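Trainee: 3D, please:
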Amino acid sequence: MKKKYEVIPFISVGNINFGISKENVEENIGKPNKIIDNPIMGEVSVYYPDFILIFIRKRLVDVRFTDELNMDNLSIIVKEVDILETKNLINILSEMPRAKPSKEIKGYINFYNLGLNLAGFGRKKMKNKREIRFFSKGRKNIMSHIC
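Mentor: As a prediction, this is how the structure comes out:
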């Protein structure tokens, strides 16, 4: 059976809320496998078996699912769409009211009003390099400069 993560854009991914501290995450889901501190970017990456959590100023701002961590046994649902199982995903997400997709650039596409960045799902396939990134409302402006 696949592990299911229901996403509420800008609010939560599964039972993990944006804005929560690393300590609160550990209380809720346990110790991570690995922690990488990147002082240049001002980010802390916290690795769990299914996802990577990104903290800035001690608050959760990104949740990332990647092929690096193996997404085969996951179901990631946003607005009733299973990100990993839906055919024509980019078209379906683009047709959602107020999704506000960016242009695809080097395999990356943002859906600003869904708090979602996809890599390797569009026209430019990136073998074993797919990434699904949900970002907090505070990261929306930063993501708009990436794609």
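
Trainee: contacts and neighbour counts: CA atoms only from here.
Mentor: Fine.

Trainee: got the residue ranges for the strands in this structure?
Mentor: 3-8, 12-13, 16-17, 34-38, 43-47, 52-56, 59-66, 74-78, 81-82, 108-111, 116-119, 131-135 (DSSP state E).

Trainee: residues making contact with stretch 110-118?
Mentor: 9-10, 93-94, 98-104, 108-109, 130-137, 140, 143-144, 147 (C-alpha atoms under 8 Å, 6 or more residues apart in numbering).

Trainee: Here is the second sequence; please produce its structure so I can put it next to the first one:
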Amino acid sequence: MKEIFKIIPFKSVGKLFFGMNTIEIENIYGNPVDVVEDAILGEKRLIFKFFIAVFIRNKLVEVYFKESNFNEIDVMIDEINIIGNNKRIEQLSQNKKAKPSVFVKGNINFYGYGINLGGFKKTTYYTEKEIIVFSKGRLKFFQDYYLTS
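Mentor: Purely as a prediction, here's the structure:
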């Protein structure tokens, strides 16, 4: 049975709530498979079986899903399954609150949902598709990064 991660924009992704600390998430999902510290970005990444949890100052700010796990999970928002749905971008874009961006290097941001889709358009920039769900505090980062890249 697939694990379902329902997105509530800027609040939660399944059982994960933005602002949770590493211990709270480990209490739900157990020990991570790996931990990566990024001193340049000031991030700590806990890699779990189905997702990567990104922390800044020990607070959850992003959740990544990689294509290699797409057959074992569903990522949902507004009754749209982002995985396994060839019309996902069209469906998300039709909702005014989604506030889609333009594609940059194979990425599209839905600023109103706090979602970044990478690799869903043909590009050499990505080796696999990914979904990033981000907190409201990361909105400016995603806007700035994808406008200046």
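
Trainee: just to revisit the earlier point, for PyMOL, write a command that selects the buried ones of the contacts of stretch 110-118 of structure 1.
Mentor: Only the buried entries of those go into this PyMOL selection, using 16 or more other C-alpha atoms under 10 Å:
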select buried, resi 9+10+93+99+101+102+104+108+109+130+131+132+133+134+135+136+137+140+143+147
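
Trainee: Can you redo the strands of structure 1 as CSV, where the extra columns are distance to Leu89 of structure 1?
Mentor: Converted to CSV, the strands of structure 1 look like this (distance: least, C-alpha to C-alpha, whole Å):
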stretch, distance to Leu89 of structure 1
strand 3-8, 16
strand 12-13, 19
strand 16-17, 24
strand 34-38, 31
strand 43-47, 26
strand 52-56, 22
strand 59-66, 16
strand 74-78, 11
strand 81-82, 8
strand 108-111, 12
strand 116-119, 10
strand 131-135, 12
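
Trainee: wait, which of the ones you listed is closest to Glu27 of structure 1?
Mentor: Comparison of these against Glu27 of structure 1 by C-alpha to C-alpha identifies strand 16-17 as nearest, at 11.2 Å.

Trainee: ok, residues contacting that closest one?
Mentor: Strand 16-17 of structure 1 has contacts (C-alpha under 8 Å, 6+ apart) with Ile11, Val25, Leu60.

Trainee: could you redo the last one with a cut-off of 10 Å?
Mentor: Strand 16-17 of structure 1 has contacts (C-alpha atoms under 10 Å, 6 or more residues apart in numbering) with 5, 7-8, 10-11, 24-25, 28-29, 53, 59-61, 63, 136.

Trainee: mean deviation of that strand from structure 2?
Mentor: Strand 16-17 of structure 1, aligned to structure 2 and superposed, deviates on average by 0.5 Å (mean C-alpha distance after the TM-score superposition for structure 1).

Trainee: In structure 2, what stretch matches that strand?
Mentor: Using TM-score structural alignment, strand 16-17 of structure 1 corresponds to residues 16-17 of structure 2.

Trainee: buried residues in stretch 71-80 of structure 2?
Mentor: Going by neighbour count (16+ other C-alpha under 10 Å), the buried part of stretch 71-80 of structure 2 is Ile73, Asp74, Val75, Met76, Ile77.

Trainee: and it, which stretch of structure 1?
Mentor: With TM-score structural alignment applied, stretch 71-80 of structure 2 matches the range 72-81 in structure 1.

Trainee: Other residues contacting the matching stretch?
Mentor: Stretch 72-81 of structure 1 is contacted by residues 1-9, 13-14, 50, 65, 82-85, 89, 92-93, 96, 114, 116, 132, 134 when judged by C-alpha under 10 Å, 6+ apart.
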